[in-house]
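here is a sequence together with a model predicted from it:
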Amino acid sequence: MTSTTYRSPLLDLPGAAPLQDTEALIDATGVAWHYGDPLGEQRRAHSGVVVVDRSHRRVVQVTGPDTEEFLNNLLSQKFLDTAEGFGASALDLDMQGRVLHHADIVRTAEGVLLDVPSAQLDSFLSFLQKMVFWSQVEVTEAELAVLTLLGAAGDVALPAAVVASRKVDWSAVERRDLLVPRSELKAVVAELRAAGVEPAGLMAFTAERVRALEPERAADLDEKSIPHEVP
């Protein structure tokens, strides 16, 4: 799977349409930009709950007894003494304090999962693997996909296939990210739809992301960006 060849199986859902602007900087390759009613999909996030396909993101898994200390020494987020289910964002900075990678993270019983835009997977994974040295950790790509619930996510019973979830503090709408096995992506969404959770495209997610003042690496930041520009 690469950033240019990925095609989500959820693009087979009725009305699914990818982003047509091939020059857009928004990370949207391979997933639905909308399902035929982009404004209605965003409104449903405020009146109920929707599920957004963000499976184009890639997931890195770090496991081993030194996981917390290893990541704490490399990234901007504090990892020491974090409990299972802890979710946040973390930055990889260069020597001048400029942002190289921006990952969303969640603590699991086995270690830490970090998801990044597809285009950043290779460089981020390589960076972490090169920094292992004597640390007792294993750094691999996890075959997991990201789904996001927008709306009253607390009212939704999560499918059994969900490996991990994290709540993200957005003020205008509740957001909960789910990490699921890629092989179970269609089944998980089918189960959510059976429970009344309809799909919404990445356009609705992007509108809420902008409202929450959360930047996207390629679209909103550049090689000179510093942490103060990443809430």
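Sure thing, it's come through. Residues are numbered from 1 along each chain as shown.

please make it C-alpha for all contacts and neighbour counts, starting now.
Noted.

buried residues in the strand or helix carrying residue 208, which are they?
For residue 208, the element it lies in under DSSP states H and E is helix 202-211. For helix 202-211, the neighbour count (16 or more other C-alpha atoms under 10 Å) marks 202-206, 208-209 as buried.

tell me the first helix or strand C-terminal of that helix.
Of the helices and strands lying after helix 202-211 in sequence (DSSP H and E), the nearest is helix 217-220.

for that next one, packing partners?
The contact analysis (3 or more C-alpha pairs under 8 Å, 6 or more residues apart in numbering; DSSP states H and E) places helix 217-220 against no helix or strand.

ok, back up a step: pick the one among the buried residues of helix 202-211 closest to residue 177.
residue 205 (11.6 Å; C-alpha to C-alpha).

isn't the closest one up against residue 53?
No: between residue 205 and residue 53 there is no contact, the gap being 9.4 Å when judged by C-alpha atoms under 8 Å.

helix/strand/coil for the nearest residue to residue 5 once chain neighbours are set aside?
Nearest residue to residue 5 in three dimensions, chain neighbours excluded: residue 30, at 7.4 Å (C-alpha to C-alpha, 6 or more residues apart in numbering). Put simply, residue 30 is coil when judged by DSSP: H, G, I helix; E, B strand; the rest coil.

okay, one more to line up with it:
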Amino acid sequence: MTEHLGGANGGAGGDRHHTAGPGTVPSFGAEISGAVVEGGVVVHFGDPVREQRALAAGRAAAPLADRTVIAVRGEDRLTWLDSITSQSVSTLAAGESTELLVLTPQGHIEHAAAVLEDGETTWLITDAADAPGLAKWLTMMRFRSRVEVAERDDLVVVGFAPEGKAAEAIVPLAQGRVWRDPWSVVSAGGWQYAQTDEHPGAERAWCEAIVDRNEASEGDVFAGAEPAGTAASEALRIAAWRPRWAGEVDEKAIPHESDWLRSAVHLNKGCYRGQETVAKVHNLGHPPRRMVMLHLDGSESTLPAPGAPVFDGDREVGRVTSVARHHELGPIALAIVSRRTAADAALVVDADGTRVAASQEVIVPADAGATAEIPRITRLSRRPLAE
């Protein structure tokens, strides 16, 4: 699964962009004037910085062609999902949102999905490259459970802030299918490793609407909202320290290293695949890697690409996973580094041969985990008792 590492680049590689042309089947949003498309995804509409500000302020919405919808129906759907994933969803009420992970037996992240319940269907929103594998695995896991699983290519996903003109325009088109990102708070049963009084995720107000593309055109969606590309949405995500499957997950990833216990793992629920590793690392051990945010030297015009190596001196200590140019913070990145990397280390990123200085902001500290208090057993003296 290494090809997934660094899949979300926030539009860093500008020379790879191209404008959607005739003869192609455009993704949702690609036919809007000024759309610049990369890999089937609208990266921006001509002014990424302005689009970021508008998206954060609730004036803009982003067509997310890199997100796919999976519908799970059937009367057993919630208890079934609860039994095979990291999140407690058995009592999820209509209108409630959460997110879940599917782990390997060894506790590594295999799939990730946003979860929205509407009372009849549980909607999963996942990164597009993850959707086929997740849908296949869910189908294989049905056994005798009364559930149906289907990828829905007739539906598109649009991201926006919950307050503002964009929400007013898009929410009615979604017919109640609006997922609200739980990242702004620590979910019930979750845990935050980041040691900060002001977590940047607390300011993340983000929604993703599921819209029927056969009933709502691009003109309908963006009649009351300015368009923004994924360069804008990715920059806001990275600034909030928010992990995603297409960026921060590789074959070694466990939830602890990216602080994903914060919103996608319930530590007190029943058994599920990979739970033993989750509990063991959280209670007794430490994740071998940890996520950091990097503030990159802005004097270099080139941003490193996802997957670029991170160095502490001459020693490679990790890899960049997601990169963006933020409208306030400047060039920033998320990276996964070795746990033993010093918190005050002066890091350098190799951007295609250019050494870019990077100031490290700790997200997951080196001492994350080992939360269980193990009672000390008094050792018996070997000296003979006095007569």
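It's in. What you see is a predicted model; the values in this text were computed from it and never measured.

could you get me the TM-score between them?
Here the TM-score for the pair of chains, by TM-score structural alignment, normalised by the length of structure 1, is 0.85; 215 aligned residues with a C-alpha RMSD of 2.1 Å.

contacting residues for whatever residue of structure 2 lines up with the residue nearest to residue 5 of structure 1?
In structure 2, the residue matched to residue 30 of structure 1 (TM-score structural alignment) is residue 40. Residue 40 of structure 2 makes contact with 26-27, 65, according to C-alpha atoms under 8 Å, 6 or more residues apart in numbering.

which contacts among those residues does structure 1 share?
Checked against structure 1 using both residues aligned by TM-score structural alignment, their matches' C-alpha atoms under 8 Å, the contacts of residue 40 of structure 2 keep these contacts: 26-27.

ok, so of the contacts of residue 40 of structure 2, who is nearest residue 117 of structure 2?
residue 65 (21.6 Å).

what's near enough to touch the aligned partner of that closest one in structure 1?
In structure 1, the residue paired with residue 65 of structure 2 is residue 55, using TM-score structural alignment. Counting by C-alpha under 8 Å, 6+ apart, residue 55 of structure 1 makes contact with 8, 31, 145-147.

do that again at 6 Å, thanks
145-146 (C-alpha atoms under 6 Å, 6 or more residues apart in numbering).

now it: how far from residue 39 of structure 1?
22 Å (C-alpha to C-alpha, to the nearest Å).

one more: residue 58 of structure 1?
Applying C-alpha to C-alpha to residue 58 of structure 1 and residue 39 of structure 1 gives a distance of 27 Å.

which one's more surrounded, the two?
A direct count of neighbours by other C-alpha atoms under 10 Å for residue 58 of structure 1 and residue 39 places residue 58 higher, at 25 against 14.

now for residue 190 of structure 1: what does it line up with in structure 2?
Per TM-score structural alignment, residue 190 of structure 1 is aligned with residue 219.

what helix or strand is its match on?
helix 218-221.

centroid residue for structure 2?
What sits nearest the mean C-alpha location of structure 2, by C-alpha atoms, centre = their mean, is residue 244, with 2.0 Å.

can you tell me what it aligns to in structure 1?
Checking TM-score structural alignment: residue 244 of structure 2 goes with residue 216.

contact partners for that match?
Not one residue lies near residue 216 of structure 1 by C-alpha under 6 Å, 6+ apart.

quick check: residue 185 of structure 1 is in a helix.
Yes: under three-state DSSP, residue 185 of structure 1 sits within a helix.

tally of neighbours for residue 168 of structure 2?
Using other C-alpha under 10 Å, residue 168 of structure 2 has 15 other residues around it.

repeat for residue 180 of structure 2
The tally of other residues near residue 180 of structure 2 (other C-alpha under 10 Å) stands at 24.

just give the closest residue to it, not the sequence neighbours.
Nearest to residue 180 of structure 2 is residue 207, by C-alpha to C-alpha, 6+ apart, at 4.5 Å.

so the one you found is in contact with residue 174, correct?
No: checked against C-alpha atoms under 6 Å, the pair residue 207 of structure 2 and residue 174 is beyond contact range at 11.4 Å.

which residue in structure 1 aligns with the residue nearest to residue 180 of structure 2?
By TM-score structural alignment, residue 207 of structure 2 lines up with residue 176.

please identify the helix or strand for its match.
Assigned by DSSP H and E, residue 176 of structure 1 belongs to strand 175-181.

ok, the match of residue 190 of structure 1 to residue 110 of structure 2 distance?
36 Å.

more neighbours: which of these two?
residue 110 (21 against 12).

element containing the counterpart of that one in structure 1, please.
Alignment note (TM-score structural alignment): residue 110 of structure 2 maps to residue 100 of structure 1. Using DSSP H and E, residue 100 of structure 1 maps to strand 99-107.

next SSE downstream of that strand?
Taking DSSP H and E as the definition, the helix or strand right after strand 99-107 of structure 1 is strand 111-116.

residues in structure 2 aligned with that next one?
Using TM-score structural alignment, strand 111-116 of structure 1 lines up with residues 121-126 of structure 2.
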